[in-house]
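Visitor: Got a sequence here, can you build the structure:
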Amino acid sequence: MTRILLLGGTGDALKIARRLAPAHVYSLAGLGKVPDDLKCAVRVGGFGGSEGLARYLAGEAIGLVIDATHPYAARISANAAQACLLANCPCWALRRPAWQPQAGDDWRMVGDWNELIDALAPFRRPLFTLGREPLAHLDEIPPRQFWTVRVLDSHPDSARSRILAARGPFTLDGERALFALQAFDVVVSKNSGGAATEAKLEVARERGLPVIMLRRPRLPEVDREFATVADLLDALSPGAQADSSH
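Guide: Reported below is the predicted structural model:
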């Protein structure tokens, strides 16, 4: 049986991990909660770049790498693709389709943090849904702005910021209630794709709010790409998957 290394940290990756048999390995960078309900092995921590990962693949007799990391985890994806070339190991990737603007959307596309801050200048009460990056800039908030930053882990508020510790999926009703309570005037988002966090975009559309959208990074070519978890699981041999009948 081909031994699999699954690179995860997303909800989609966890769905795959829950289907893997004990011989396989689910790898996490260490952020967030480590699942304790899996049949497969769980590894937490980095590998030491592409060369370190290549050594791990050879030493652990890994025959397939599945990259199911976040669409913005470009460095991890690049290291995985390079390591697989070095180790002569096939690499598959779950590449979640990006969201597409709908009628009534006002998306302002930006490429990096500096462009984002420039686009944010006219607004007063942004909702950040970028992950942890805004936490490094809380001391740079302009006096006229108040930031709400939604992240996985708790963090102290400040005079001009509120940190919301929350984990998706987020419901449409829940997002409507949050937007009504906080009176946001702009949403700042990555184009993560998927349904788990899409409700914020629908509420922004309903309320006529602009969305400052960070463009996706360019990801490396791999041996096979899949748009959905179901498609990827269908491609795995039955022997790779744990018995889920109980």
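Visitor: For the rest of this, base every contact and every neighbour count on C-alpha atoms.
Guide: Noted.
Visitor: Summarise which helices and strands the lengthiest helix in the chain is packed against.
Guide: The residue-count maximum for a helix in the chain (DSSP state H) belongs to helix 74-87. Secondary-structure packing of helix 74-87 (3 or more Cα pairs under 8 Å, 6 or more residues apart in numbering; DSSP states H and E): helix 49-59, strand 64-67, strand 91-94.
Visitor: run the last query once more with 10 Å
Guide: strand 4-7, helix 49-59, strand 64-67, strand 91-94 (3 or more Cα pairs under 10 Å, 6 or more residues apart in numbering; DSSP states H and E).
Visitor: How about the residue nearest to the spatial centre of the chain, nearest residue that isn't a chain neighbour?
Guide: By Cα atoms, centre = their mean, the mean C-alpha position of the chain lies nearest to residue 70, the distance being 3.2 Å. Nearest residue to residue 70 in three dimensions, chain neighbours excluded: residue 10, at 6.2 Å (Cα to Cα, 6 or more residues apart in numbering).
Visitor: let's see this one next to it:
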Amino acid sequence: MTRVLLLGGTGDALAIARALPTTHVYSLAGLGRVPGDLACTVRVGGFGGIDGLVRYLRDEHITLVVDATHPYAAQMSRHAFDACALADVPLWAVRRPAWQPQAGDDWREASDWREIVECIAPFHRPLFTLGREALAHLHDIPASQHWTIRCLDAHPGNARASIVDARGPFDLAGERALFDAARIDVVVSKNSGGRATEAKLAVARERGIAVVMLTRPALPDADRIFDDAASARDALQHWLTRP
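Guide: Just a heads-up that it's a prediction; the model follows:
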């Protein structure tokens, strides 16, 4: 029997999960909302490191792992690579191509939080789209700045921080309205790739606003790598229906 473990938490993963029948497993780390419209089994929580994942693959008779986690979930991707090698289970991965700067873009690259802080020092109204990372620094905001932080879940802000809980996709009109309301003068972003959250870059470009882009982590190899969910879903359907 073929049984797939889909490592998810992204829109790409959800698109693949919606095509999986009941015997397969969609695994989420536990952040965000759990989809309720799936036929496959939904598993929430960690595996207990590489050894725990190896045990899960063997105990659950998994015959294929599909890594469709976020491009910045590097630890999970590394654990999947190592566990699949130890359990002798093939590994596929969905790796969205990174965004590339276009004419008119003003991108500055940062490799960690310290470099992000240095890059935004000259600005006053940054928009953070890093997920929850900026929430850990709400008490470190300089008096000269007011932060707008967009993340999936509601969180209290403070006198110098506004929290926007929103889930993409985001369109140009909505991003323009946010930039206007919050008076954004710099954007801090992960280079996630894909179209769902790309509109903020287009608005920054048209307004001449700088973008501080967090460097993508290096990810391990896989037996097959797909650029998008549709290609992975089609290949998976073929794999599941093979003689």
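Visitor: Which residue ranges of structure 2 form helices?
Guide: Going by DSSP H, structure 2 shows helices at 11-17, 49-59, 74-87, 113-120, 172-182, 199-207, 229-240.
Visitor: Save those helices as a markdown table, and put in mean neighbour count and distance to residue 215 of structure 2 too.
Guide: A markdown table is the format used below for the helices of structure 2 (neighbours: other Cα atoms under 10 Å; distance: least, Cα to Cα, whole Å):
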| stretch | mean neighbour count | distance to residue 215 of structure 2 |
| --- | --- | --- |
| helix 11-17 | 21 | 21 |
| helix 49-59 | 16 | 25 |
| helix 74-87 | 19 | 12 |
| helix 113-120 | 15 | 10 |
| helix 172-182 | 14 | 23 |
| helix 199-207 | 18 | 16 |
| helix 229-240 | 16 | 23 |
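Visitor: so which of these gets nearest residue 27 of structure 2?
Guide: Comparison of those against residue 27 of structure 2 by Cα to Cα identifies helix 11-17 as nearest, at 9.6 Å.
Visitor: Which stretch of structure 1 lines up against that closest one?
Guide: Alignment of helix 11-17 of structure 2 against structure 1: residues 11-17, by TM-score structural alignment.
Visitor: on that earlier part again, so which of the helices of structure 2 gets nearest residue 40 of structure 2?
Guide: Closest to residue 40 of structure 2 of the helices of structure 2, according to Cα to Cα: helix 11-17, at 7.1 Å.
Visitor: Next, the mean deviation of that closest one compared to structure 1.
Guide: Superposed on structure 1, helix 11-17 of structure 2 shows a mean distance to its aligned partners of 0.4 Å (mean Cα distance after the TM-score superposition for structure 1).
Visitor: Which neighbouring elements make contact with that helix?
Guide: So helix 11-17 of structure 2, by 3+ Cα pairs under 10 Å, 6+ apart, packs with strand 4-7, strand 25-28, strand 64-67, helix 229-240.
Visitor: ok, residues contacting it?
Guide: 5-8, 20, 24-28, 35, 37-42, 66-70, 94-96, 168-169, 194, 196, 228-234, 236-237 (Cα atoms under 10 Å, 6 or more residues apart in numbering).
Visitor: at 6 Å instead, please
Guide: 68, 229, 233 (Cα atoms under 6 Å, 6 or more residues apart in numbering).
Visitor: In structure 1, point me to whatever sits opposite the second one in the alignment.
Guide: Read it as residue 229 of structure 2. Checking TM-score structural alignment: residue 229 of structure 2 goes with residue 229.
Visitor: where's that match relative to residue 28 of structure 1, distance?
Guide: Residue 229 of structure 1 sits 18 Å away from residue 28 of structure 1, going by Cα to Cα, to the nearest Å.
Visitor: ok, residue 25 of structure 2 - contacts?
Guide: 5, 40, 41, 42.
Visitor: Any figure for the gap between the last one and residue 113 of structure 2?
Guide: Distance of residue 42 of structure 2 to residue 113 of structure 2, given as Cα to Cα: 33 Å.
Visitor: Trace residue 66 of structure 1 over to structure 2, please.
Guide: Using TM-score structural alignment, residue 66 of structure 1 pairs with residue 66 in structure 2.
Visitor: can you tell me which residues contact that match?
Guide: 6, 91, 92, 93.
Visitor: what's the answer for residue 27 of structure 2, then?
Guide: 6, 7, 8, 42, 43, 44.
Visitor: So the second one sits against residue 70, correct?
Guide: The reference is to residue 7 of structure 2. No - counting by Cα atoms under 6 Å, residue 7 of structure 2 does not reach residue 70; the two are 9.6 Å apart.
Visitor: Out of the contacts of residue 25 of structure 2, which end up buried?
Guide: 5, 40, 42 (16 or more other Cα atoms under 10 Å).
Visitor: Dump those into a markdown table; add distance to residue 173 of structure 2 as well.
Guide: Listed next are those as a markdown table, based on distance: Cα to Cα, whole Å:
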| residue | distance to residue 173 of structure 2 |
| --- | --- |
| 5 | 37 |
| 40 | 35 |
| 42 | 34 |
